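*Asks:* sequence plus the predicted model coming up.
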Amino acid sequence: MRNKLRTVLSLVFLVILSAGLTLKLGGFSPTQKATLEAYIPTGRSALVRQNEGSKFNVTLWITDWDGTIPFGNLNVTVYDLSGEQIVSELSDELGYVSLKMDPGSYIVLVMTGNRTVGYQAINVSRSGVFNIRTWAYDLNLTLTDEYDRPLKGHVVFLFDQIAPQAPGEYLVITERVGRLVGKAGTDMNGTVRFFGVWNGTYRIRVTDGESVGDYVLSIHGPTSTTLKCIKVDLTLSLISGSGSPVGNATVQVRGGMGHLLLEGKTDEDGRVEYKNLYALEDVYYVSAQYGPRLITHEPINITEGWDFTITCWSYNLTVKCVDQEGDPLPNHFVFLHDQLIFFTPTNFTVNNETGPLVNWTRTDEDGLAFFEDLWNGTYRVRVMGGELIGVVDVNLQESTTLVVKCNKTYLVLRFITELGEPLRNVTISMYNSGGHLTFRGSPDPDGYIKLDGVYLDNYTVVAEMFEREVWSGIINVYKSRVWEIRCPVFTLTLQFVDPFGNPLPRARVILSKRMTYGAHLSFTLELKTDDNGYISYSLPSGVYEISCSYGIYYGSIVVTLDSEYFSVIKCNPHMSFWLMVAFVSFPLVIFTLILERQKLKKPFKIRKYRNVLLKLESMYENGLVDYQLYRKLREEYEAKLMELGGREVR
């Protein structure tokens, strides 16, 4: 700090000397001024040229700028040109500081507390009095009404708006009333005077006991000004961009120098009133805050009226959500987030992360979402459709329509066989990059799967037939929306006919796929032939068993399917038919054979009995048999012949 002060003092002194001082240096004659010019530094050795071994009695008299009003109890510090402090004393009640000083050039710095109120270069070449003029000036104010008539009997308060922080550093108080440094009443001419006012910024408050008005003035020299005081009842009405009242907003009214003069909150009708005011300026600046956000800043001219309607910085935002092809996305959620982080109403930054939620709504059938009366600023629009599909930041400075191109599109998949025929009897599963199932279904009769509202992503597609994968791969939706997928599937066409070549309509066909490692079947289908005895089916490559049953007919075939296949299958009577026939006919054959045997034995018996009768006749005729035995045996044999039907009745 000390080195900084040295540098500042040296620069100040050099500037004053190089510009050719015209100020009256206290106690200096024209001859002394000429001597001072001879001491413009050309090096450290040139600072003191005479009276090196003597000290002079030097008196510093601290006064106002006009040199008429002395100031006591001020801190007076003397520095040499290198910035080294020589002495520091307080001025007495008459404004004097008595010192013994070596000849040379010096800078005198005058302070009250931490406030610098003057500095001056002096050249000591003999004893004498130096008038050190501070930056204290006379302030003359004249108050008039709107018709330029003087306002007498008014009280004027003078507030110092400067807040010193450190030597050479200070703040200007703008948000509140500073320290009261003066109070006086106007005379018959409406004039009031303040003497010895330090340079700086002051708030002037005028009142007649009922009306009050403030005015801010910067003083950097003797000042005389006329203030026109107009009595007003000021009414401010705040409305949004759509005309709705803005309630509970903090309203501030500032003067031309940016100092806060009035403050209040709007009621539910958006109004704030300030009664019994003195307007000391024509133009004021009205600002309003809603929370930490500045929502309007607008000048008002008191000469044009006292009732003002102020439209705040609120706008309507229309969000149009479309997919990658520009088609609207209805019934999607749209979230609106405030991205501004406020440190003060005028000091803020844009949040890189998603800010607090302001509002949300759904899109209509045209994909439009409406947000009304949004404060100006930066917002983040997030569109959700199951997941986040669109994010856009918008700096809202006027009513606007924002088009959000969302991460949604359409997808067309066509599944075909090796020959390009539509593939229908296949199950399609689709997984997103996160591994989640997003679709499962089958193609239409033309082999198409058409999906809307698909997220842009890389999808894994798996095609299965009979619970066996026939194709799998990754579909890049970023690259293309239409994909044709050729699967290793072939058409098996068979015609079933009877032994005479006639087609077997509506025959029952069993189709089974063999596992590659054995004779076990991996799946089985039951089909029906058409009216011409045909079946046609798309199948993945493999070994298949096909059998057909139609009444007594049966046929089967084993097919190794690795290309398109066609064959005519001749069905013959089934073995079971022959077994059944044999089982049913065997008893009949046996019975028939038995019957036929009986029929074959009867002629032999007839012949036998006839031969016996002939032999019996011969023996009777030869007298070998008596008559009774003959007659008895003859009757028995004739009775047998009659039973066998071998004898005619005599």
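*Replies:* Structure received. Numbers count the residues shown, from 1 in each chain.
*Asks:* CA atoms for contacts and neighbours, from now on please.
*Replies:* Will do.
*Asks:* count of residues packed around residue 190?
*Replies:* 20 (other CA atoms under 10 Å).
*Asks:* residue 611 falls within a strand, correct?
*Replies:* No - assessed with DSSP: H, G, I helix; E, B strand; the rest coil, residue 611 is helix; it does not lie in a strand.
*Asks:* contacting residues for it?
*Replies:* Not one residue lies near residue 611 by CA atoms under 8 Å, 6 or more residues apart in numbering.
*Asks:* is it true that residue 109 touches residue 119?
*Replies:* Yes - counting by CA atoms under 8 Å, residue 109 touches residue 119, with 4.3 Å between them.
*Asks:* which residues does the residue nearest to residue 334 when sequence neighbours are not counted contact?
*Replies:* For residue 334, ignoring the flanking residues on the chain, the nearest one in space by CA to CA, 6 or more residues apart in numbering is residue 383 at 4.6 Å. By CA under 8 Å, 6+ apart, the contact list for residue 383 reads 321, 332-335, 389-391, 406.
*Asks:* sitting in strands, which of these do you find?
*Replies:* 321, 333-335, 389-391 (DSSP state E).
*Asks:* as CSV, those with distance to residue 307 and neighbour count would be great.
*Replies:* As requested, those are arranged in CSV below (distance: CA to CA, whole Å; neighbours: other CA atoms under 10 Å):
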residue, distance to residue 307, neighbour count
321, 43, 29
333, 43, 20
334, 40, 25
335, 38, 18
389, 48, 19
390, 45, 19
391, 43, 16
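*Asks:* related to what we said a few turns ago, surely the residue nearest to residue 334 is in a helix?
*Replies:* No - looking at residue 383 with three-state DSSP, it is strand, so not inside a helix.
*Asks:* how close does it sit to residue 316?
*Replies:* 18 Å (CA to CA, to the nearest Å).
*Asks:* show me what the helix or strand where residue 238 lies is packed up against.
*Replies:* According to DSSP states H and E, residue 238 maps onto strand 230-239. When contacts are defined as 3 or more CA pairs under 8 Å, 6 or more residues apart in numbering; DSSP states H and E, strand 230-239 packs onto strand 271-279, strand 307-311.
*Asks:* minimum distance to residue 362: which of the ones you listed has it?
*Replies:* Distance to residue 362, taken as CA to CA, is lowest for strand 307-311 among the helices and strands packed on strand 230-239, at 28.4 Å.
*Asks:* so which bits of that closest one are buried?
*Replies:* 308, 310-311 (16 or more other CA atoms under 10 Å).
*Asks:* what about stretch 455-472, distance to the chain center?
*Replies:* 32 Å (CA atoms, centre = their mean, to the nearest Å).
*Asks:* okay, pairing it with this:
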Amino acid sequence: MIPNRKDLIGAIILIFFLATPQTAVKAVSQSELPEDENASVNATHNVTLLVSDWDGEHFLSGLNISIYDSNNSLILNGISNDTGCLSIKLEKGSYLVVVKANDKIVGYQELYVNESKTVIIRVQAYALKVTCVDQEENGIGGAVVLLYNLVRDFNETGINEEWHLISLAKTNSNGTAFFHSIWNGTYKIVVESGRKIGERILEVNESKHITIKCNRTSLKINIVTSTERPLSNASVLLQDSTGRVFLRDYTDEKGFVQFNSVYVDNYTIFVDWSGVEVFSGTINTGLNRNLKIRVSVFEVSLRITGLFGEPLPYSKVVLSKRISGRYISDIRELEADRNGFITFLLPPGTYEISCVSGMYLGKISVNLFDNYSGVVQCNLHPNVWILLFFVSLPLSILSLLLERSKLRRSLEYRRYQNMLLKLESMYNNGLVEYRIYRKLKEEYETKIMELGGRKRR
């Protein structure tokens, strides 16, 4: 019959106890002792066993405590209470104290009793401190640390090994998690933060502080235009290797965006600006964590002038984008400086740029696939021409009427003058009587005076 492994371990401990010279106890019969010593042997003493971890910082409850006498006989069995104590009565003599946790021997100690006392029994329970850091050695706060124990099951077919979860803890702001009273053995530590980011297998035979560098890092991206000008308010989207949208943020005024909780993985980066995708590409955060990306955004410089090339200060500039031959609604409204200059950024595409300054209006179309510089010459606004037409038309008609009236008066004046001269000639030739001549002459002269003239006498 194959002996049980636990019995073998117990036997080894008992053999160790019996083989230790300083703990060997010679059996003495009561008949060989003096009478007063017989009384001392039969007396019992109050002994308090206090079970602690190996460092003596924590007292352990719920542990099975077995006490063997010098004849290797089990004389007492008990469980440590909430404070790690077990109070017993023992006669004077030598004993072996064996401590078990779930049938596993975790500690033993030789004990000689000759008086009442408190004895601290140290067991193989250790403190384990785990610090989780990212690739830049910064602590990862809020990560979950799972502790697995390797359990070996011996059977006729061999050894079966399984990992059993025994505890978990959350890291503090410094990235550290604490485990107390860990028995000696083989353990696996798994670190999770959204997904598994670190793992370590270790043997615990003393109190330890270990550091696990996890598969998490920070990613800093600088977005610039084709002229190295920082691109602010650009949308930066990260898509992980499974195709899921992982993170999204916007660049600051210097064109920077930083992601502080990025797994080491392959990512696809999409950069959008003004509603247009201006860049897409892939990166490996395990190789490159500080990127500078030059995107397809171009610089447009314009000078706004009037009919004769004079600058139009503080002109209003309206940008519209053409899609499939049509212009969508205005996408931006800007203003030129006091010299009529303006510079702005645009993604690739076809745009209509309209400029307005008082009664001036100008418009150009630009197919933008590179940096652009040009002049927008403005003409009078069509509304001004319409206004001038409607204002000048009544004046023109009035002027024509006045001119016609003036011309008619002039013709009438000349006609009456000719009639007066003809009347004078007929009177001088005796063809008209004086009475008729005098009457007609007065009528003609009166009419000529009304029309703006007077006959010289």
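*Replies:* The structure has been received and is ready for your questions. Because the structure is predicted, anything quoted here is derived from the model rather than measured.
*Asks:* need the counterpart of the residue nearest to residue 334 of the first structure in the second structure.
*Replies:* Taking TM-score structural alignment, residue 383 of the first structure has residue 191 as its aligned residue in the second structure.
*Asks:* for residue 411 of the second structure, see how far away that match is.
*Replies:* Residue 191 of the second structure is 114 Å from residue 411 of the second structure, by CA to CA.
*Asks:* do a quick rundown of the strands in the stretch 201-350 of the second structure.
*Replies:* According to DSSP state E, counting those that start in this stretch, the stretch 201-350 of the second structure carries its strands in the segments 208-213, 216-224, 235-239, 245-250, 256-263, 266-273, 276-284, 290-294, 298-305, 316-323, 326-327, 332-335, 341-346, 349-357.
*Asks:* any chance of those strands in CSV, plus distance to residue 81 of the second structure and mean neighbour count?
*Replies:* Shown next, in CSV, are the strands of the stretch 201-350 of the second structure (distance: least, CA to CA, whole Å; neighbours: other CA atoms under 10 Å):
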stretch, distance to residue 81 of the second structure, mean neighbour count
strand 208-213, 27, 15
strand 216-224, 43, 20
strand 235-239, 54, 19
strand 245-250, 50, 15
strand 256-263, 45, 18
strand 266-273, 54, 19
strand 276-284, 55, 15
strand 290-294, 56, 15
strand 298-305, 76, 20
strand 316-323, 80, 17
strand 326-327, 83, 11
strand 332-335, 76, 14
strand 341-346, 75, 16
strand 349-357, 79, 19
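*Asks:* need these in TSV (columns: distance to residue 448 of the second structure).
*Replies:* Formatted as TSV, these follow (distance: least, CA to CA, whole Å):
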stretch	distance to residue 448 of the second structure
strand 208-213	119
strand 216-224	89
strand 235-239	89
strand 245-250	91
strand 256-263	93
strand 266-273	84
strand 276-284	83
strand 290-294	91
strand 298-305	59
strand 316-323	63
strand 326-327	70
strand 332-335	67
strand 341-346	67
strand 349-357	57
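*Asks:* what about the aligned partner of residue 309 of the first structure in the second structure, distance to residue 312 of the second structure?
*Replies:* Under the alignment by TM-score structural alignment, residue 309 of the first structure pairs with residue 120 in the second structure. Separation of residue 120 of the second structure from residue 312 of the second structure (CA to CA): 94 Å.
*Asks:* residue contacts, the match of residue 309 of the first structure?
*Replies:* Applying CA under 8 Å, 6+ apart, we find residue 120 of the second structure in contact with 49-52.
*Asks:* residues contacting the residue found closest to it once you drop the neighbours it is linked to in the chain?
*Replies:* If the residues on either side of it in the chain are set aside, residue 120 of the second structure comes closest to residue 50, at 4.7 Å by CA to CA, 6+ apart. If you count contacts by CA under 8 Å, 6+ apart, residue 50 of the second structure has them with 59, 80, 84-86, 118-121.
*Asks:* which among the residues you listed gets closest to residue 284 of the second structure?
*Replies:* residue 59 (48.6 Å).
*Asks:* verify the stated contact: the closest one with residue 84.
*Replies:* Yes - with contact defined as CA under 8 Å, residue 59 of the second structure counts as touching residue 84 (4.9 Å).
*Asks:* joint contacts of these two?
*Replies:* 50-52.
*Asks:* what lines up with residue 563 of the first structure in the second structure?
*Replies:* So residue 563 of the first structure corresponds to residue 370, using TM-score structural alignment.
*Asks:* surely that match and residue 295 touch.
*Replies:* No - if you go by CA under 8 Å, residue 370 of the second structure and residue 295 don't touch, sitting 11.7 Å apart.
*Asks:* those two: which is more packed in?
*Replies:* Legend: neighbour count by other CA under 10 Å for residue 370 of the second structure and residue 295, higher for residue 295 (21 against 16).
*Asks:* so what corresponds to the more buried one in the first structure?
*Replies:* Under TM-score structural alignment, residue 295 of the second structure pairs with residue 487 in the first structure.
*Asks:* list the contacts of its match.
*Replies:* 415-418, 470-471 are the contacts of residue 487 of the first structure under CA under 8 Å, 6+ apart.
*Asks:* measure how buried the closest residue to residue 402 of the first structure other than its chain neighbours is and give me the count.
*Replies:* Excluding its sequence neighbours, the residue lying closest to residue 402 of the first structure (CA to CA, 6+ apart) is residue 319, at 4.8 Å. Using other CA under 10 Å, residue 319 of the first structure has 20 other residues around it.
*Asks:* thought residue 319 of the first structure was touching residue 366?
*Replies:* No - assessed by CA under 8 Å, residue 319 of the first structure is found out of contact with residue 366, at 10.7 Å.
*Asks:* tell me which of the ones in strands among the contacts of residue 383 of the first structure is nearest to residue 437 of the first structure?
*Replies:* Using CA to CA, residue 389 comes nearest to residue 437 of the first structure of those, at 17.9 Å.
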